[in-house]
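only geometry, no sequence info:
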C-alpha cells in the first residue's frame, strides 16, 4: 500500500512495489518525485524526517534528515545584520540540506534497488514534464514580483515566458534532472550527459549496490551541488525583512552532511504504542497530548462533540506550550514530560472554559524559558499591515511573507516493512533558485530564536526544532499503522484527531481522515514572524452550528475555515495477524491519493 499528498508520487511508489521493490525503495522513489511535482511544498534543498520499522525488527527508528544551522549561523552575526528574528525567506534561514542524504542513506542501508532505478521516476517527471498543480501556479503568481525584481534565477526557472504557468500545463525542470543523473553517474550508473544533460563527471564504478549509493552521497556532499550553492550564496539577495543579505553556508557545512538513524520517542495510549521523533522535533508534543487525554473517559475524546473538541483543544495548548518552552536540539527530559505525575498535573489545568494563557510546565529545577509572545494584532499595529486569519497551513500570508507547507508519504509492503515520512523545506518561494541546479535552499532556521536563553536558540551545528512529525503506531510489539500530514504547527494536531477517531472511536481510516477537523493557534507559531493568537480555534464548519456556538460560549475565539480545508493526512495500515493491508489519503483538494492491492 502507498499513500501520499500527490497522486503521481503514489503511482510511482506503487509501481516500485509491483516491480518487487520494498517499502524503502518505494518511499525514496516517491520522495524524489515529490521534489518535482510539489516544488512549492518541498525540495532537495530542504529537510525530512521519517519513522520506520522493518519486517525483521519492528522496533521503530527515526530517519533523521533535519540539517543543522551552518557554522556561520550565529546570533551575533544575525544581529549584526540588523535582524531581530531569523528571516522567513532567504539563505540566512537555510539549514544545511540533509533531505537527499537521508533518502540515500535509507536506500543504502534498507533498500534493495539500484539508485538509477529509484531515481528514474523523478528524472522522467523533470525531463519530460508533468501537469503543474493549480496551487503551484498560484504560489508562483503570488511571489512573481519578488522573482522578477529580486530573484531573477527563480523567475527564469518558474516563469520562463515571463508569466506563471497555467494550471495543468506541462512544466519541466531539466536542471534538477541533471543533478539526479549526476548522482547516479557518481555510482557508475547512467551517463551524466544523457537525455537531460549532466553537470559533469566520468566516474569509475564502485563495486556493489551499497558502495554505489555511498558514492552518490559523497557526490552530494562535496561535488558540484555544494560548490554551486556556496558560491551563489556569497551574493546578497532579498530576504523577508526587506533587506539584502548574503548566506553563511560553506563547503565545510556541506562536507559535514551525514543523515543518521536515531531511536524513536514512544509512549502508550489505550494499549497502543505511538512512536515519534525526539524533542528536536515537535513529535513528543503529540505524545504529551495523548498522555493528558489518557485520563479522560472516551466521551471526552470525540472531536465531533463540543466536550471532546474543547478537551482536545485545551490538551493541545498545554502540550504545545511545553514544546515551545522546552523542546530543542539538546537535553530534554522526556521521561519527566511523559510521566504520570506530570501529565496528571497538566490535566488538572483543564477546565470547562477556554484558556487564553501560555502555560508551560517546569521540567527541571528552574522555570521554563518563555519565548517572545506577539499577537497578530500587535504585529499588524507595528507593521501597519493586516495579518490574515489563515487556516494554519504556512503558505503566503497577507503581510507578504512567503512561506511553504509540506508533503507526506506512507508505504507498507507485503513483507511488513513500513515507513511514514514528511519531506519539506526548499520550497520554490524559500530563497532564490541556485543557477544550474533547479532548486533552492530551505528556511527551517526560522524556527530558531535569536535569544540565547531559549532551548531552540540559533546555535551553529544545532538542529532547528522542526515541525516535521511522522507517526508510527504499534500493537503488541508489531508496527501496524503509519500516518502523517503536512501543516506546520497543525501536523500533530490533525494527527491527534485522526488517532483518536481510529484508536478510540473505531472509525476506518478514510472516515477518520475525512471527518471534520480543527486546531488551535493559541501557541507561538513556528514560522516567521512567530505570532500567536490566544484562545483561537480554527474549525471546519462541518462540525455544526451547535458545536461551534458551544466552543464560543466556552471562550474559544472560533474561526470558521469552511467545510473542507483543514488537514491533509495520509496513512497505511497492516494487520500482522492476517497480513491485510489498508491505506487512505486526504480527499480535500483532490490531490492526495492512496493505492495498493
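That came through fine. Computed from a predicted model, the values in this text were never measured in an experiment. Residues are numbered from 1 along each chain as shown.

could you use CA atoms for every contact and neighbour count after this?
Will do.

what sits against residue 480?
Shown in contact with residue 480 (CA atoms under 8 Å, 6 or more residues apart in numbering): 472, 473, 474, 573, 574, 575, 576.

confirm for me that the last one is in contact with residue 476.
This points to residue 576. No: applying CA atoms under 8 Å as the test, residue 576 and residue 476 come out as separate, 10.0 Å apart.

find the helix or strand that residue 3 is a member of.
strand 2-4 (DSSP states H and E).

show the contacting residues for the residue positioned nearest the centre of the chain.
The centroid of the chain falls nearest to residue 468 when counting by CA atoms, centre = their mean (3.6 Å). Residues in contact with residue 468 (CA under 8 Å, 6+ apart) are 48, 49, 281, 282, 283, 422, 423, 424, 486, 488, 491.

can you check residue 385 too?
By CA under 8 Å, 6+ apart, residue 385 lies in contact with residue 399.

next, count neighbours for residue 335.
Number of residues near residue 335 (other CA atoms under 10 Å) recorded here: 12.

before we move on, what about residue 76?
Residue 76: 12 neighbours (other CA under 10 Å).

ok, it to residue 442 distance?
To residue 442, residue 76 is 21 Å away according to CA to CA, to the nearest Å.

same check, this time on residue 549
Residue 549 sits 40 Å away from residue 442, taking CA to CA as the criterion.

who's more crowded, those two?
Each of residue 549 and residue 442 has its neighbours counted (other CA under 10 Å); residue 442 has more, 32 against 14.

tell me the contacts of the more buried one?
By CA under 8 Å, 6+ apart, residue 442 lies in contact with 43, 45-47, 91, 93-95, 97, 425-427, 430-431.

cutoff 10 Å now
Taking CA atoms under 10 Å, 6 or more residues apart in numbering, we find residue 442 in contact with 42-47, 88-97, 404, 424-431.

over to residue 563?
Going by CA under 10 Å, 6+ apart, the list of residues near residue 563 reads 516, 517, 539, 540, 541, 542, 543, 544, 588.

check contacts around the fifth one.
Translated: residue 541. Residues in contact with residue 541 (CA under 10 Å, 6+ apart) are 516, 517, 518, 547, 548, 559, 560, 561, 562, 563, 564, 565.

follow-up on the earlier one: among the contacts of residue 468, who's most crowded?
Of the contacts of residue 468, with other CA under 10 Å as the count, residue 424 tops at 34 neighbours.

please compare the first structure with the one that follows:
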C-alpha cells in the first residue's frame, strides 16, 4: 500500500462523516456537534449534496440507503422511484433504446421521501434542522467546482436554445459560471423553505411535520408544479419535444420503503448490499468468485490480482445484465447466483488469458438473457477487441497530470461522443456518496444520484430537473430489466455496509456508474488482505473493466477493455497487456471517488477517509 498516504486516516470516538463534497461532510459534522445522530447527519448531508453537486444529483433523483441503528440490524431503505404507470414498452415506439435526456425517461423522484422516512423513523431532528444548511447554500451560493463549470459550459447551447428554465438557473448573461465562483439557486431555496414552513403549520410533533413534508412533496405544491410543467411536451437535449409519461398520480402513489439487505460472508465479515434492483449483488458475486479463485492470497497491487478481479467482474456483471431486475416484477434467481457451488463453476472459466466475451451463467439451468452487443465507436472499428473508452472528441481518455483535470478525465468515462452536427454531446450524470458513523455505533451509507442538471430541463418554479433513470430499462422483452409500469429500474447505485459479529464496522462507496462495484470491491479486498488503513486503500492505484454493456444509453460495451491508472506501474501494465487485456492507461489520479467510515466495537474508535481524486471529497470527525 502507498506510504505515506495523501491524507491521514481520521481517528476519534465522537463521530465521523465522509462524502464526495467537503460542504456535505461539514454539514454532517455540524449536525453531529449539535447533538444529532448519524441518521440526522446523513440526511442533512444528503440534502446539501443536492445543492452543491447539482451535476451529480438533485431533488428529482433517487437514493438507496443502507444503515444499521446502534443495537439494531442492517436495513435497506429504497429511495428508488419506479417507472410511471404509463411506462409500457409501446410508449417508446420509434426508439431502439429509452433515451437518456429529457422527460420521457423520468421516473418518480425518490430521494426526498427516502431521506424524510429515514429521519422520521430513526433520527431525532425535524425538517427545518436537516434542511437549513441546504437552504442556506442554495440561497447564498456555493463554490462552483471545475466539473460543474465544465458541465454547464457543455450544456450552454441546450440551455439557451431549448431549456430556458435551466438557463435562468445556471447561465448569467448567456455564460456559464467560472470555476470557483459562487452560484446560488434561489428557486430551490424557496422550494425547501416553503416545505419547511408548510409542514410546521400542518403539525406540531416532529413525526407529524415529517409526514406533512412527505405529503407536500408527493401531493402538494411540489407535485402540482411538476404536473403543470409536464402538461405540455418538453424538449430533450436535441430540441425534440416529448410528452412525459410521469404524472401527479405517480408521485402520489409511491412511498419509500424498507427491505432486508442481500448479504454474503467473507473472511469473517458480512457484507450487505441492496437487492437486485441495484447492482449491489454483483459485489457479492465477486466475493464468491474471489473465494473460489483465492484472489485474497495475491499481491493486492500486482497484475495477478488485477487480472483475477477483472475476470471475476466480467462474469458477475454479465450475470447482472442477464438476471438482475426489480424482484417485485422479475423472478431473479438470487440464491443460485450467490451459491458457492455456482461461483466455483463460474470460476473455472477464469484462466491466464483475458476474455473479451460476455458470458452470463445459467443458474438452476435457466437460459440467460444475452443482449445484442452495442460496441463503442472505436471498439466497433477494432472488433473483436475494444479500444479505449471514448470522450466527446473520440480520443482516448485524457491523461492530464493535475488533479482537477484528472477528475475531468474520470468523468469522461461517463460521457458519449456527439452524433449530430451542431448538437452538443449527450451528457451522462454521475453520482455522489456519503457515509456517517456516530459514537453510539449507528452507521449510514448512501449513494444519492439522478436529477442531473444536464439530463432534463429544470421544473419551472422549483429549481431542479427531473431524473432520467428510466434510460436504464430495456425495451427488449427478454430482459429482466424490461420497462413496465411501477417497476424500479435496475440501477448502478450501490452503498455498502459491513458487519462483524452483528456490529456495524465499515461503510463505504463511490460514484462511478458501472464502476461502483468494481472500485469499491477492489477497495474492500485491499482493506481485508492488504494490511492498509482506510486512506491507504483509497490511495492505491485503481482499475476497472468496460467489457460488459453499460447501464446507460446507448448501452455500449468495449470488449476486453481494462482502464488502469498509470500509477499501477509499467510492470503491472505490461503484464496485463501480455495476458490479452486491451489496457487504457488513465491519468494517475482519475478512477474513483471513494468515501469510507469505520468503527471498532471493542474500543469505540471511529475512523474515516476520503478520496483525493477530484480534489473535493473530504472526511471530517473527531
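Yep, that arrived. Just so we're clear, the structure is a prediction, and the values are computed from it rather than from any experiment.

and the TM-score between these chains?
The TM-score (TM-score structural alignment, normalised by the length of the first structure) is 0.94; 577 aligned residues with a CA RMSD of 1.6 Å.

next, format the contacts of residue 480 of the first structure as CSV and append distance to residue 118 of the first structure, neighbour count and secondary structure.
Shown next, in CSV, are the contacts of residue 480 of the first structure (distance: CA to CA, whole Å; neighbours: other CA atoms under 10 Å; DSSP: H, G, I helix; E, B strand; the rest coil):
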residue, distance to residue 118 of the first structure, neighbour count, secondary structure
472, 24, 30, strand
473, 27, 23, strand
474, 28, 21, strand
573, 24, 26, strand
574, 24, 23, strand
575, 28, 15, coil
576, 28, 15, coil
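
going by distance to residue 216 of the first structure, which of the residues you listed wins?
Closest to residue 216 of the first structure out of the contacts of residue 480 of the first structure is residue 472 (29.1 Å), distances taken as CA to CA.

coming back round to it: residue 350 of the first structure: which of the contacts of residue 480 of the first structure is nearest?
Top of the list for closeness to residue 350 of the first structure, among those and by CA to CA, is residue 473 at 26.7 Å.

neighbours of the counterpart of residue 264 of the second structure in the first structure, how many?
By TM-score structural alignment, residue 264 of the second structure lines up with residue 267 in the first structure. Applying other CA under 10 Å, we find 21 residues neighbouring residue 267 of the first structure.

where does residue 267 of the first structure sit: helix, strand or coil?
Here residue 267 of the first structure is recorded as strand under DSSP: H, G, I helix; E, B strand; the rest coil.

how far away is it from residue 275 of the first structure?
Look at residue 267 of the first structure and residue 275 of the first structure: by CA to CA, they are 7 Å apart.

any shared contact partners between the two?
In contact with both residue 267 of the first structure and residue 275: 284, 286, 287, 473, using CA under 10 Å, 6+ apart.

neighbours of the counterpart of residue 76 of the second structure in the first structure, how many?
Taking TM-score structural alignment, the alignment pairs residue 76 of the second structure with residue 62 from the first structure. Residues contacting residue 62 of the first structure under the criterion other CA under 10 Å number 26.

ok, residue 62 of the first structure - contacts?
Residue 62 of the first structure makes contact with 49-53, 260-265, 275-278, 419-421, 470-472, according to CA under 10 Å, 6+ apart.

of the residues you listed, grab the buried ones for ChimeraX.
Selection of buried members from these for ChimeraX, criterion 16 or more other CA atoms under 10 Å:
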select :49,50,51,52,53,261,263,264,265,275,276,277,278,419,420,421,470,471,472
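
please flag which of the contacts of residue 62 of the first structure sit within strands.
Assignment to strands by DSSP state E places the following of the contacts of residue 62 of the first structure there: 49-53, 260-263, 265, 275-276, 419-421, 471-472.

quick one: residue 281 of the second structure and residue 313 touch, right?
No: taking contacts as CA atoms under 10 Å, residue 281 of the second structure lies outside contact range of residue 313: 11.7 Å.

in CSV: the contacts of residue 541 of the first structure, plus distance to residue 375 of the first structure and secondary structure.
Output for the contacts of residue 541 of the first structure, formatted as CSV (distance: CA to CA, whole Å; DSSP: H, G, I helix; E, B strand; the rest coil):
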residue, distance to residue 375 of the first structure, secondary structure
516, 27, coil
517, 24, coil
518, 20, strand
547, 26, helix
548, 23, helix
559, 16, strand
560, 19, strand
561, 20, coil
562, 23, coil
563, 26, coil
564, 27, coil
565, 23, coil
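
counting neighbours, which bits of stretch 31-50 of the second structure end up buried?
Under the neighbour-count criterion of 16+ other CA under 10 Å, stretch 31-50 of the second structure has 31-32, 36-50 buried.

so that stretch corresponds to what in the first structure?
With TM-score structural alignment as the criterion, stretch 31-50 of the second structure aligns to 16-35.

that stretch: how far from the chain's middle?
The chain centroid and the centroid of stretch 16-35 of the first structure are separated by 19 Å under CA atoms, centre = their mean, to the nearest Å.

most remote residue from the middle of the second structure, which is it?
Distance from the C-alpha centroid of the second structure, by CA atoms, centre = their mean, peaks at residue 204 (35.8 Å).

now do that residue against residue 580 of the second structure, distance only.
As judged by CA to CA, residue 204 of the second structure and residue 580 of the second structure stand 65 Å apart.

please enumerate the helices of the stretch 51-200 of the first structure.
Per DSSP state H, counting those that start in this stretch, the stretch 51-200 of the first structure carries helices over the ranges 75-80, 99-110, 115-128, 134-142, 144-149, 152-158, 174-186.

sorry, that was for the stretch 501-622 of the second structure
Under DSSP H, counting those that start in this stretch, the stretch 501-622 of the second structure gives helices at 516-530, 534-539, 570-578.
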